[in-house]
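Peer 1: Give the three-dimensional model of this entry:
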Amino acid sequence: MMSWWTTAKPPVIERAEKGELSNLAKLHAECFKQNWGTAELTTMYEQKGVFVLTARTSGATGKADLGFVIIRSIAGEAEVLTIAVSPKQQNKGIGQKLMEAAIFQLYSDRTEALFLEVDDANHSALNLYKKLGFKQVGERKAYYASSEGGGTALVMRCDLL
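Peer 2: Next up, the predicted model:
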């Protein structure tokens, strides 16, 4: 029988602060060959309409970042600029929790639609996005240079209102 103290705590989803961006840049580098450093993340963070959500654990040894998502919202539409989940934490629902929190925030802000691009070879992400209500609305051939699927980016949209 499992008890409450032996089960893993769910991640806490909260807004990232500027001082955390160097840690998020390291996490992004673990996830992507073409990654963004602290300077790029800071530039995005400071743009109007951008918010960053992190998924983290919090325990006796401090906080550990499990993943993050960066969203830019302008004129009733939003886009996922990036989403990254630590390779050791993938396929555990963290990406879904991040996306659900972002969608909730956008819905609260009365944003009409959320767009994203995903590599057609990234089947786990595609399944997640479809589960969340995203539909393919376009594609960009040879968009990703180092892809197993030929580098095609699928453009997806989720209507929020």
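
Peer 1: Please make it C-alpha for all contacts and neighbour counts, starting now.
Peer 2: Will do.

Peer 1: Centre-most residue in this structure?
Peer 2: By C-alpha atoms, centre = their mean, the chain has its centre lying nearest to residue 83, at 2.4 Å.

Peer 1: What is the longest helix of the protein by residue count?
Peer 2: Ordering each helix of the chain by length in residues (DSSP state H) puts helix 94-108 first.

Peer 1: so how far is that helix from its chain's centroid?
Peer 2: Chain-centre distance of helix 94-108: 9 Å, with C-alpha atoms, centre = their mean, to the nearest Å.

Peer 1: Show me the helices in this structure, by range?
Peer 2: Using DSSP H, helices in the chain cover 21-31, 38-45, 94-108, 123-131.

Peer 1: Please name every helix or strand in contact with the third one.
Peer 2: This points to helix 94-108. Under the contact criterion of 3 or more C-alpha pairs under 8 Å, 6 or more residues apart in numbering; DSSP states H and E, helix 94-108 touches strand 12-15, strand 50-59, strand 62-74, strand 77-85.

Peer 1: Among those strands, which comes closest to residue 161?
Peer 2: Smallest distance to residue 161 across the helices and strands packed on helix 94-108 (C-alpha to C-alpha): 10.8 Å, for strand 77-85.

Peer 1: List the buried residues of that closest one.
Peer 2: 77-80, 82-85 (16 or more other C-alpha atoms under 10 Å).

Peer 1: Make CSV out of those residues and add distance to residue 64.
Peer 2: Below are those laid out as CSV (distance: C-alpha to C-alpha, whole Å):
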residue, distance to residue 64
77, 31
78, 27
79, 26
80, 22
82, 19
83, 17
84, 14
85, 12
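
Peer 1: run this one through as well so I can compare:
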Amino acid sequence: MTTAVLREMRWWDIEPVLELEKDLFPEDAWSRGMFWSDLAHARGPHATRRYVVAESPDEDGRIVGYGGLASAGDVADVQTIAVAREHWGTGLGALILTELLRAATAFECAQVMLECRVDNVRAQKLYERFGFEAIGFRRGYYQPGNVDALVMRLNDPSTSVSVQGTEING
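Peer 2: Sure thing, here's the model as predicted:
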């Protein structure tokens, strides 16, 4: 099980997050501006985003994962989830997803959507464990590699969070 601690992502986390992003998603990594834009909507009384980072206490607080969610009306969208390769299989992805689903519940969202690369079976299995169902494809969604996205949906994220019961530290 992971020993990483989740906390709110802040602007000073963007550089280490970008390093991880480029390592994990070299063809379609997010830009600095994309993170800045989403973080601008993650604070204050009218926040529509929730972004978290996972720090490893065993590695002097190095960021080993992150995730983000956007809400609009009663629908949320998982924008991104990433876990450093050396932390795959530790439960860190589930920890991050649980926090994002808690945020969707707090935003009073009835559904959570996401896109996942069709070749990312590891992520698909995680989402299925939380109750997400495949509902379609977006052809050529991930560029420049022209990789299709599997579109997945979860109805009632509050039910999934209570079933998972994952603890968040910090």
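
Peer 1: Any chance you could compute the TM-score here?
Peer 2: Aligned and superposed, the two chains score 0.84 in TM-score terms (TM-score structural alignment, normalised by the length of structure 1); 151 aligned residues with a C-alpha RMSD of 2.0 Å.

Peer 1: With distance to residue 153 of structure 1 as new columns, can the helices and strands packed on helix 94-108 of structure 1 be given to me in JSON lines?
Peer 2: Shown next, in JSON lines, are these (distance: least, C-alpha to C-alpha, whole Å):
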{"stretch": "strand 12-15", "distance to residue 153 of structure 1": "27"}
{"stretch": "strand 50-59", "distance to residue 153 of structure 1": "22"}
{"stretch": "strand 62-74", "distance to residue 153 of structure 1": "18"}
{"stretch": "strand 77-85", "distance to residue 153 of structure 1": "13"}
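
Peer 1: For residue 155 of structure 1, find the nearest of these.
Peer 2: Nearest of these (C-alpha to C-alpha): strand 77-85, 10.4 Å.

Peer 1: what range in structure 2 does the closest one sit on?
Peer 2: On structure 2, the counterpart of strand 77-85 of structure 1 by TM-score structural alignment is residues 75-83.

Peer 1: Now do the contacts for the residue nearest to residue 85 of structure 2 when sequence neighbours are not counted.
Peer 2: Nearest non-adjacent residue to residue 85 of structure 2, counting by C-alpha to C-alpha, 6 or more residues apart in numbering: residue 24, 7.9 Å away. Residue 24 of structure 2 makes contact with 82, 84-85, according to C-alpha atoms under 8 Å, 6 or more residues apart in numbering.

Peer 1: Likewise for residue 42 of structure 1?
Peer 2: Residue 42 of structure 1 neighbours (C-alpha under 8 Å, 6+ apart): 18, 21.

Peer 1: make it 6 Å
Peer 2: Contact analysis of residue 42 of structure 1 by C-alpha atoms under 6 Å, 6 or more residues apart in numbering lists nothing.

Peer 1: For the residue nearest to the centre of structure 1, give its distance to residue 62 of structure 1.
Peer 2: From residue 83 of structure 1 across to residue 62 of structure 1, the span is 23 Å (C-alpha to C-alpha, to the nearest Å).

Peer 1: How about residue 74 of structure 1?
Peer 2: Distance, residue 74 of structure 1 to residue 62 of structure 1, using C-alpha to C-alpha: 35 Å.

Peer 1: between those two, which one's more packed in?
Peer 2: More crowded of residue 74 of structure 1 and residue 62, by other C-alpha atoms under 10 Å: residue 74, with 11 against 8.

Peer 1: Distance check, the spatially closest residue to that one that is not a sequence neighbour against residue 155 of structure 1.
Peer 2: Spatial nearest neighbour of residue 74 of structure 1, excluding adjacent residues (C-alpha to C-alpha, 6+ apart): residue 49 at 6.1 Å. Distance, residue 49 of structure 1 to residue 155 of structure 1, by C-alpha to C-alpha: 21 Å.

Peer 1: quick revisit: next, the buried residues of the longest helix of structure 1.
Peer 2: Using 16+ other C-alpha under 10 Å as the test for burial, helix 94-108 of structure 1 gives 94-99, 101-103, 106-107.

Peer 1: CSV for the residues you listed, including distance to residue 21 of structure 1?
Peer 2: Output for the buried residues of helix 94-108 of structure 1, formatted as CSV (distance: C-alpha to C-alpha, whole Å):
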residue, distance to residue 21 of structure 1
94, 19
95, 18
96, 21
97, 20
98, 17
99, 19
101, 19
102, 18
103, 22
106, 22
107, 25
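
Peer 1: The longest helix of structure 1 corresponds to what range in structure 2?
Peer 2: The aligned range for helix 94-108 of structure 1 is 92-106, by TM-score structural alignment.
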